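K.L.:
sharing a sequence plus its predicted fold:
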Amino acid sequence: MLEHAEISVWQDIFTSIIEDADSNILLLDEDFNIINLNSGFYWIFIETYGIELKKGTSIIESMQRVNVELTQEWKSRCMVALSGTAIKVEDVFEIDGRNYYWEIHFKSSTRPDGSQIISVFSRDITVRKAYQKKIIENEANLRSILNTIEDSIWLVNTDFELIDFNKEFFKKYKQAYGVRLLRGASILELIPEELPEVREMWRSRYESGLKGRPGKYYDTYQIEKDTRTFEIKTYPIVENGTVTGLTMYSRDITNQTRTEDLLKRQNEELIKINSELDRFVYSASHDLRAPLMSVKGLLNMIKLDPEKKNADQYLALIEKSVNKLDHFISDIIHYSRNARMDVMQKEIDFNELLQESIDTLKYMEGADKVQSIRNITVTAPFCSDYSRLLMVFNNIISNAVLYRDTRKDDSYLKIDIQVDAAKATLRFSDNGIGIPEEYVDKIFKMFFRANADSKGSGLGLYIVKGVLEKLEGTVNVQSKVGQGTTFVIEVPNLCA
């Protein structure tokens, strides 16, 4: 048994402990009478309720005089504690117009004599609540920012579990895989099982990042029937020198890539055009000057012929040179027109088109020597660029006239046209002199001539090729020397 003096000493020690405690402490007996309290609890009740708590008085009766509702709450809490269930609550108190937040713990314990004690611990958590509110606000602001970013952002931990993600990533992932993302789920297991290669690719990327190595990747995915290209960057999350996760950013660079591809194609086209322009200027100046020099020489011959006996012959030669010059200039105009004009779509009447081409060329030398055999079958309306198709017809038909076999009395050009809803197939077959095999794959080049005696400008078939490229069509040629040449042209139907 403790002596009275010893009891007094232990009570002093206990009182000192609870006075020095950070928490506000209150001890109640099972009848809610105050056994002990520290100054913190005393002053809280003074400042909040104007209640002066004293040892031996009932806290319930003291509270009853100022706040009946709060009294019932405290009595209920104490009863729960006496039943053996510890509880923790948060109360808000207003002092001088400012809210203070308190965390209060109620717990009971049993004395040696079997009676119970209720211990009440409270502490001011106003600052903590303010920080929590700030954190929540910052988190809300951060999430708002993340969700307004057009890039996809997601975070994973070392177990590949999704820590967080923004709305853009959620949307894109669902579009790509048909899967709804869940925080805490394994990002690898969310990749469909039928895509094991994709899963292993991403596993490798995540593992590399978790080793502390940032990554940069380029992927192509099918999003709503459109092929999209993404630039993906991975950044390790490092805490106290240890990698604890990864942050991923995915940016849709489809438009940028398409623009770069377009610029690349345009640059390649520009290089090609510059090269062709150099050759064009050189060859065109030579071919334009040649008939002019011929005319100039013939005029001098006429001047030197005092009796003008050969004037008619000279004039005929001048006319021939002028016609050649005119033909060459016409080809240059057609070349320029095809290069700079947009495709002008209209419904095509092939009977009308063919007749216009034949009528245009009927005064060409030798045109009357070549019989045209026509067969046109149309099963659907056909749309394309009339003027460009006329260029094709004029060049192919004029070649059949220029390169007819003069040894034959039955020169002909068979023109077969088959039109359906998808395309027009044009077949031009002649029985002319033909093209040597070694030149067949070169005839569509600018200013190509098989030999010095070639009668054309060297631009005709080059123009045909260029026109068909504009119309997204194709041309193929088959030829044998002495037997003739066949051109097969396909042009897509633009009516659809």
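P.N.:
The structure has been received and is ready for your questions.

K.L.:
can we go C-alpha only for contacts and neighbour counts from here?
P.N.:
Fine.

K.L.:
what helix or strand is residue 395 on?
P.N.:
helix 386-402 (DSSP states H and E).

K.L.:
show me what that helix is packed up against.
P.N.:
helix 350-361, helix 460-470 (3 or more C-alpha pairs under 8 Å, 6 or more residues apart in numbering; DSSP states H and E).

K.L.:
closest to residue 159 out of the ones you listed?
P.N.:
helix 460-470 (54.8 Å; C-alpha to C-alpha).

K.L.:
orientation of that closest one relative to helix 386-402 in degrees?
P.N.:
Direction vectors for helix 460-470 and helix 386-402, defined by axes from the mean of the first three to the mean of the last three C-alpha atoms, to 10 degrees, enclose an angle of 150 degrees.

K.L.:
now do the helices in the chain.
P.N.:
Taking DSSP state H as the criterion, the chain carries its helices at 4-20, 39-49, 59-64, 68-82, 126-148, 167-177, 196-210, 254-304, 311-340, 350-361, 386-402, 460-470.

K.L.:
take the one below as the second:
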Amino acid sequence: MSHTVLGYQLMGLDLQFQFQQGFGFWATIFSFLVGVSLIFYIYLRFPQNTLVRLYLLLGLTGILWQLNDLLTHLSANVQTASFFDRLTSMGWNFIGPVCLHFVWYYTRFFHRHRAPHVLLLLYLPSFFLLSLYQMDLYPHVFTYIPSWGWVKDISKPWVSVIQLSWISLLVWVATWNMIRYTIAVRHHPVQFKQALLITLAVSMPAIAGVIVQFLIPLLWHTPSYPVTSSFMTVSVCCTFIALKKYQLFQPRDLIEEELVMSEVPVLVCCVMPNGFAAYLNNYGQYVLGISGASSASRPFHQLFKAADARHLQHLLEAHDQALAGKESNLPDIALHTPSGIRQMHFAVRPLINNGRIIATLWVGKDITDLRQMQVELMRKEYLLSEAQQLAHLGNWEWNVADNRMVWSDEMYRIYGCRSDEKITLARFMELIDEADRVRVKRLFKKALSSRKGFSFYHQTMVNGKDKVIFVKGYIGQTQDGTINRVYGIAQDVTERIEKEKLLEKQNRELEKVNQELDRFIYSISHDLRSPIASMMGIVQLCEEETDPQVNKHHFSMLRESLKRLDHFITDVMHYSNNARMPVNKSPIIWSSLVEEVINSIPAVYHRDVDIHFEYVEQTDEFYSDAYRIKTILQKLLFNAVLHKHPERNKNEVFLLVQANDQQCTLVIEDKGMGIDHTVQSRIFEMFYRANSKVPGSGLGLYIVKEMLNKLEGEITVHSEPGVGTRFALTIPNQKNLVIT
């Protein structure tokens, strides 16, 4: 044996190497290079799932162990050997737990048991022992063997014995698990041979290592030759045979891990680029009536026995498209199965790993029962449409081939057509109101393209009356998916919609009445009791007072309270009359009506207010409800007088009336106190008073608004505080107007 010694200085250590040419050197370096080659081969060529990643991690720990033996073999002194042993000790320290972890995953241990704490207990001792070793808490004993080099003496101290015993125990447990799994899959030829090779790959280095490195040195006190890493070449060979011959790390492993489809009611199949099935889950085997062993020896189009040539062509095209990187869906594929013809829905996509397509993935759902349910549902829908026809509903059908529509008798009645009229789709569209026609055509076109049902409302004119029709339709298809008919129902819902609108209006009115009633009761109790209480107090004062002059003042106060009470009762009466009395049309003589209104205002209120009236007459006949118009003018003029400007000696109110054949415009404008902008939107509310200093019930403007609503009129207000207020009213001429 010849050798050359080289020395290096690194981190204060004198590292020396000797290049030997003995058996140990060549055995170690050969094993190391073979292990590295296998790791790169698996990484580049096979799918990267959890199982493969665990094997790569196991191979990496083995390579580190082999590198440990190689570097200590090349070390020329014990310091160099100890340095490299500490540097690569993670390999031999963790090979035991990683090996058992890989075996458990390979044998589906984690599929049967949910035990996350097991992995913690598996790796924790190795981390603990490695930390003891790296911190030099016990001596590292090395022995030099002339024919081999520096080797670690694992028979001492006792921590090394415990460390190696723990590693050996884990590897033997892994071997025992593999033996049990190999026996369990003995009836599956490919799986059995694959498991047998993995068992040899795990057990051979373990057996050789325990015998040569542990038992012999312990019993006969001989040097411990590091042959375990060299025997890993046997593991590499067994793994390579399993990869090439017995489908180890094939796409089926990736499918089972990522989809977990072995027991769910969905067919899952993995097809290799050559067309042969690499994997078929349990449900797929059950549906197709074949075993898993025989499925791997057949092309996929023989597994999926298409009921006709067209469906077979769809299967082949979907496989080719998936290999080209495209996904596809086959919604209705009929397959021959032991239980008869089954309808399947397939989703086909490429199975990509490491950036390349390694297979095609087929996921199929048996939709036979669903299709039967759909047929039954369509039959019941047809029966339902017949029942609707008996209940005055029309049913229709459009034949796509000849563009002919078949109508029931009720359809002709709904649309007001003659029973002998030939109806086409174009004629049907003509019967739809022009405002709805474009929308209906768009909905119809969308339904044909999406092949989904549709419904819509539209208006039409029948015998001079507007009708609202509800239409609902369905798309009929042949077995090959061609649209052959569109059918559905039509219902005249005019009366229903009118009743719904009336009911909605009545509900709004009822809600409004309820709210007003609440406010009305509250205000009545307050506004009636207030003057009555005031009068009772004045009467009591009169009874106690003997001076006639003082009582005269009391009587004056009593009169004012009675006036307020009378004014409030008058407002309540106007409110009640407006709510219950219909509109009574009569010709309006504006000059006499306005004069009567002005005279009805007590002189005490407008003695310092001038009311100017201007009437522009443009028609001889204006009809409306005289009582309501008179009340409206009384309320507005009285408000203008009451809200006069206190700092002006003379106030003015202007009333302009302009009537024509269509409507009358009334403008009441004053130069009084005005209304604050923040409250102008609320002045027409019941019992709302914008100025509490001016007497009133808060009903005046509310009654004005309600009476205008009865007359179908409108009112607007414009006011500036301190400047004045302007009310503008428009009242339609009811000479030819029907009031509802």
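P.N.:
Looks like it came in fine. Since this is a predicted model, take the numbers as computed values, not measurements.

K.L.:
TM-score for these two?
P.N.:
For this chain pair, the superposition-based TM-score is 0.63 by TM-score structural alignment, normalised by the length of structure 1; 343 aligned residues with a C-alpha RMSD of 3.2 Å.

K.L.:
would you check the span in structure 2 matched by the helix holding residue 395 of structure 1?
P.N.:
Alignment of helix 386-402 of structure 1 against structure 2: residues 626-642, by TM-score structural alignment.

K.L.:
still on that earlier bit, reformat the helices of structure 1 as a markdown table; add distance to residue 409 of structure 1.
P.N.:
Below are these laid out as a markdown table (distance: least, C-alpha to C-alpha, whole Å):
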| stretch | distance to residue 409 of structure 1 |
| --- | --- |
| helix 4-20 | 129 |
| helix 39-49 | 125 |
| helix 59-64 | 130 |
| helix 68-82 | 122 |
| helix 126-148 | 80 |
| helix 167-177 | 69 |
| helix 196-210 | 69 |
| helix 254-304 | 31 |
| helix 311-340 | 24 |
| helix 350-361 | 20 |
| helix 386-402 | 13 |
| helix 460-470 | 26 |
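
K.L.:
quick one: closest of those helices to residue 480 of structure 1.
P.N.:
Per C-alpha to C-alpha, nearest to residue 480 of structure 1 of the helices of structure 1: helix 386-402, 14.0 Å.

K.L.:
where do the strands of the stretch 301-450 of structure 2 begin and end?
P.N.:
Listed in chain order, the strands of the stretch 301-450 of structure 2 (DSSP state E, counting those that start in this stretch) span 328-337, 340-353, 356-366, 394-399, 404-407.

K.L.:
how close does the match of helix 386-402 of structure 1 sit to structure 1?
P.N.:
Once fitted to structure 1, stretch 626-642 of structure 2 is off its aligned match by 0.8 Å on average (mean C-alpha distance after the TM-score superposition for structure 1).

K.L.:
for residue 93 of structure 1, see how far away residue 49 of structure 1 is.
P.N.:
Residue 49 of structure 1 sits 10 Å away from residue 93 of structure 1, going by C-alpha to C-alpha, to the nearest Å.

K.L.:
just residue 285 of structure 1 next, same as before
P.N.:
For residue 285 of structure 1 relative to residue 93 of structure 1 (C-alpha to C-alpha), the value is 99 Å.

K.L.:
same check, this time on residue 269 of structure 1
P.N.:
78 Å.

K.L.:
could you do residue 128 of structure 1 as well?
P.N.:
15 Å.

K.L.:
more neighbours: which of the two?
P.N.:
residue 93 (14 against 11; other C-alpha atoms under 10 Å).

K.L.:
having no further points to raise, I will conclude here.
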